[in-house]
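> Need coordinates for the following:
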Amino acid sequence: MKLKKYLLFANIFIALVSCKGQPEYAFLPQSLKFDLTPFLFRNYTPLELATLSNSDYNQNESGLITGTKLSRYLSNWNTNKPSYVFGNLIVFQIQTSGASGRYVFFDGKQSFAYPVTNLNELLSETRDDGVLATDGIVGKGKKISDFFAIYGIDPAIDYVVFAGDTSNLANLSSATFAYYSLLYWGFPKERLAVLNGSIADLTTANTLFTTPSYTYANSNRAGSTKTLFRDHTSLHLTIGDLIHSIKNGTSNLEEVDPLPVEGYFLIDGRPNAAYSGTTNSTASGSKYSNCTTKTNASFVSNTCVTTYEGRVKSASNLIPTDLYDGTSFQFRSFTQLSTVLNNTGYPNQKLIYLYGEEGIRTSVVWFALHQILGKPTRFYEAGWKQYGALGLRSPSSGSSPSAITQPASYWRTDTSQLADAITSNADANVPNYQLDLSRQFIKSSNKIRTEDKSFLRGSTSSAGSGGGGGPTGGGGNACGG
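Predicted coordinates for the structure are as follows:
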């Protein structure tokens, strides 16, 4: 027995010594005979994961980078890469609709580029938080690991850039959501970037060198989020966390994070009409996991609305179109973004709770707040399409039942304590997503974060509770960081 203990300590000592001179996050204890994975994780706080951009975006080495910086990286990655990066450069050229016909130049040895039309599908999926499943949530660990495998990414050492092919909101949103997805799964912010502007526009401006042809190349390697020993799940704000905070910590919900000691500030990242409750949240495509099961004859195919319109109680509005130029879809200057945030009444240093209609589009707002302005931000990805769905109504004869049928349900949100500007949508336009009684009175909405913690650590026993993944830090990996 003593011999086994000595061997364990000897292996740990050797591993720690081997960290000297090695790149951060390259320490891989899987090479040891003992599985130390559950003990090496560090829980990062939203503040630690925030990035404060240089006021001159050209000076940024990660986060929001300019075409000039990307061009420099692509011209000679080995010479021009940031000093803390030891792996390859991978650029995703996002083409949600149409293509520019121009492709960034890469060497196929240390730099790689991939035109991709379905990035959102590769990184998101419908996920169940225990209350109401919603689509467009950051995918499970296996989905992200599969993404790394498809494109030959080693998250322990590689540097990834997300760039819109042409200038439009869909490409920008896809880029910022992809950035959020990888950051959530432990990818260090120092090796993630979003290009400010599109490849097409920057080519026209002679900022980027591109070619009219594309030749596929792959590094044929991949890593796992588990080798990073970083837990970034504090970025994910559950509806339970949100309700618990609005009720000033007096709810009877379980697995919720305590109220932040610095206080919180709630931001609604939707257009003003939606914030004011004067327009419904209709959108094409599935907004709920079972939206299309609605059988009402007047239901419009591929169109769903929430039970009611309005906003989360005491939320301030930050209009997303104020954050970027509507033609180039470049983010506005650092000073302009600061002014937009200040106009919401944000008290500096408070933890921001952010929501919008749904996660992918609202990720543009998240990126501006968290990765440009450097403000600690937690993201309620399910957004209004979940919050606004959890209302109680008495449908007319022949209409679908309400999601919430019990007035005392723990998840009913259409009350004056939890929402403002409450306006009911017409019965005929509300889909059939009635919750069973057990869900209406379940006490936790932490299922997603619990699943993800379990995947990271490779053990359900080490998944932890909501408090463990909250804004408090602690722990650490063997090589620091």
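
> From now on I want contacts and neighbour counts done on CA atoms only, so please keep to that.
Fine.

> Excluding sequence neighbours, find me the nearest residue to the spatially most central residue of the chain.
Per C-alpha atoms, centre = their mean, the C-alpha nearest to the average position across the chain is that of residue 180, at 3.5 Å. Among residues not flanking residue 180 along the chain, residue 363 sits closest, at 7.3 Å (C-alpha to C-alpha, 6 or more residues apart in numbering).

> thought the one you found was touching residue 172?
No: checked against C-alpha atoms under 8 Å, the pair residue 363 and residue 172 is beyond contact range at 9.3 Å.

> quick one, helices of the stretch 351-481 of the chain?
With helices called from DSSP state H, counting those that start in this stretch, the stretch 351-481 of the chain shows them at 359-367, 383-387, 437-440, 447-457.

> Any chance of TSV for those, columns mean neighbour count and distance to residue 337?
Listed next are the helices of the stretch 351-481 of the chain as TSV, based on neighbours: other C-alpha atoms under 10 Å; distance: least, C-alpha to C-alpha, whole Å:
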stretch	mean neighbour count	distance to residue 337
helix 359-367	26	10
helix 383-387	25	22
helix 437-440	16	40
helix 447-457	21	31
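
> Could you also give me the structure for this next sequence, so I can compare it with the first?
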Amino acid sequence: MMQRFVMTRRSMLFSLAGLLLTTVLTLWGCGGGGGTSSYTDPNASITTTKTATALIEPATLKQWMDEGKVNNPDPATRDRVVLITPATAAQYAAQHIPGAQLLNSSTELNYNRLEGVTAINTMVMDGPSIDVLVKRFGINQNTTIVFVPSKGQNAMNSARAYFTFRYWGFPKERLKILNGGETAWETASTAGSWSASYALTATVPAITASTFSVKNLYNGSTTTNFNVRFSIGQMIDLVDKINAGTIKTDASGVAILDERGGFAATIPYIANAATYNNGTNTVLDSHANYYGTVTGSFKDTATLTAHLANFGVTASKSMNYVYCLSGMRASTAFFVLDGILGWPVTLYDGSWQQWNGYTSLATSPVTAAWRTNVNTSASVALNRSANGLTFTNTTYTESGNLAGISSGLAIDPVSNALYGSITDPRANQMLNEDKAYFTSGGTTTGGGGGGGTGSGC
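Modelled structure (predicted):
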């Protein structure tokens, strides 16, 4: 009798222990219950596509292919992987990694949008445009997205795509860039004697479109995803506050990095920015020549950290602001800081083409409050642009190939007359428009994905 009681008690204990273990694993795998999805808690549904950083190697992608994750037809699985190749239509048609889809780098990465008192064509895409891509690529709440640099391009366009998806609410845990792109893929294939099924191909995959929307990423309480981008008004205000001493640039303050490169002593730049003279080589990715044959591979973390420290960009900064000529090259810096190092970063995507159009030099100059070639103090030199003395004519060039001052920005006469302050919230039109779209309410969980109830839950 006693023995039977002991055995029964042991069985009960084992049953309770098993139940407890099952509960713990369920909570760990499903974000602790409470209906959390993979986007309200980015780690909730990420299982085998978890990686240390947003940069992955060819061997990792091959493993995901071998496991059936790439273009998995089951929209409910939490291990779906979609490959996106930012490239020209011709580059994609010639060859791409099997299963990859085209993001046209010539037409789908930059948009002409009104901001401040002008429109400019280097801006991040709007809500309806990102939703067109999301649906076309078959992306839903369970998808991990891998951007693959095309052969013949560097990582810049993939980094721009990464920034765009981050801006529109996708968590970085669901976004990856293939280090070295198609070039590294071919190298790894040769070294590993991979079968012909992994060879670059011209075959376009058949993809079932999703019904997912970026609106579904809004959790009802935050729009902090938009903090990864700065507007022209915000950038001018930042510079004014640094000049006035109310924002610091010390070890725990902010840093501004001008990532145009190839600087001559006479080229103006945004005041308080760190610049470098590295010819055509960026300090961030390891391509041989910015305008020529490239690999799209990134330098190792130690090298990246050391390079950035030379320009005052460190992990201890409260924020690192990056810009370039058009917002494209600075997207590479954004990816390094956000996706690899995990440091705070904001991209000013209007960049120099927007900044140098806000002057008194254009045929139709912007209103005085917005001008970037002015001294904002009657007693102290507080120029909004450094090398201010040279920022008075349109004759200089950058790196010998890029025109200096933009005189062709389309001044919006209504905005130019109406917004007499750089901090007028109405003048941040893109942010207002995008927040309104993002928070307007999704209508579906996307692609039959079951509201985030994927495998294991």
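
> Once they're superposed, tell me the TM-score.
The TM-score (TM-score structural alignment, normalised by the length of structure 2) is 0.69; 362 aligned residues with a C-alpha RMSD of 3.9 Å.

> picking that back up, the residue nearest to residue 180 of structure 1 and residue 414 of structure 1: what is the separation?
For residue 363 of structure 1, the distance to residue 414 of structure 1 (C-alpha to C-alpha, to the nearest Å) stands at 25 Å.

> circling back: please confirm that the residue nearest to the centre of structure 1 is located within a helix.
Yes: the assignment for residue 180 of structure 1 (DSSP: H, G, I helix; E, B strand; the rest coil) places it in a helix.

> Tell me which residue of structure 2 lines up with the residue nearest to residue 180 of structure 1.
Structural alignment (TM-score structural alignment) places residue 363 of structure 1 against residue 331 in structure 2.

> ok, longest strand in structure 2?
The single longest strand within structure 2, with elements called by DSSP state E, is strand 80-87.

> Which part of structure 1 matches it?
Going by TM-score structural alignment: strand 80-87 of structure 2 matches residues 88-95.

> In this structure residue 147 of structure 2 contacts residue 174, no?
No: counting by C-alpha under 8 Å, residue 147 of structure 2 does not reach residue 174; the two are 11.0 Å apart.

> Neighbour count for the two, which is higher?
Legend: neighbour count by other C-alpha atoms under 10 Å for residue 147 of structure 2 and residue 174, higher for residue 147 (27 against 24).

> Okay, the aligned residue in structure 1 for that one and residue 172 of structure 1: tell me how far apart.
By TM-score structural alignment, residue 147 of structure 2 lines up with residue 162 in structure 1. Here the criterion is C-alpha to C-alpha. By it, residue 162 of structure 1 lies 9 Å from residue 172 of structure 1.

> coming back round to it: report the mean distance between the longest strand of structure 2 and its aligned residues in structure 1.
On superposition with structure 1, the mean distance recorded for strand 80-87 of structure 2 (mean C-alpha distance after the TM-score superposition for structure 1) is 1.7 Å.

> Quick one: list the elements packing against that strand.
strand 101-104, strand 143-147, helix 156-167 (3 or more C-alpha pairs under 8 Å, 6 or more residues apart in numbering; DSSP states H and E).

> dump the residue contacts of the residue nearest to residue 180 of structure 1.
Contacts for residue 363 of structure 1 (C-alpha atoms under 8 Å, 6 or more residues apart in numbering) come out as 173, 176-177, 180.

> Now distance to residue 146 of structure 1 too, for those, in TSV please.
Below are the contacts of residue 363 of structure 1 laid out as TSV (distance: C-alpha to C-alpha, whole Å):
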residue	distance to residue 146 of structure 1
173	22
176	20
177	17
180	17
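
> out of the residues you listed, which is most surrounded?
Counting by other C-alpha under 10 Å, top hit in those: residue 177 with 28 neighbours.

> show me the contacts for it.
Here residue 177 of structure 1 is in contact with 120, 359-361, 363-364 (C-alpha under 8 Å, 6+ apart).

> mind listing the strands for the stretch 1-150 of structure 1?
42-43, 63-65, 89-94, 103-104, 111-116, 124-127, 134-138 (DSSP state E, counting those that start in this stretch).

> Let's have the ones you listed in a markdown table, adding distance to residue 379 of structure 1 and mean neighbour count.
As requested, the strands of the stretch 1-150 of structure 1 are exported to a markdown table (distance: least, C-alpha to C-alpha, whole Å; neighbours: other C-alpha atoms under 10 Å):
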| stretch | distance to residue 379 of structure 1 | mean neighbour count |
| --- | --- | --- |
| strand 42-43 | 17 | 22 |
| strand 63-65 | 17 | 25 |
| strand 89-94 | 23 | 25 |
| strand 103-104 | 32 | 24 |
| strand 111-116 | 25 | 21 |
| strand 124-127 | 15 | 19 |
| strand 134-138 | 11 | 24 |
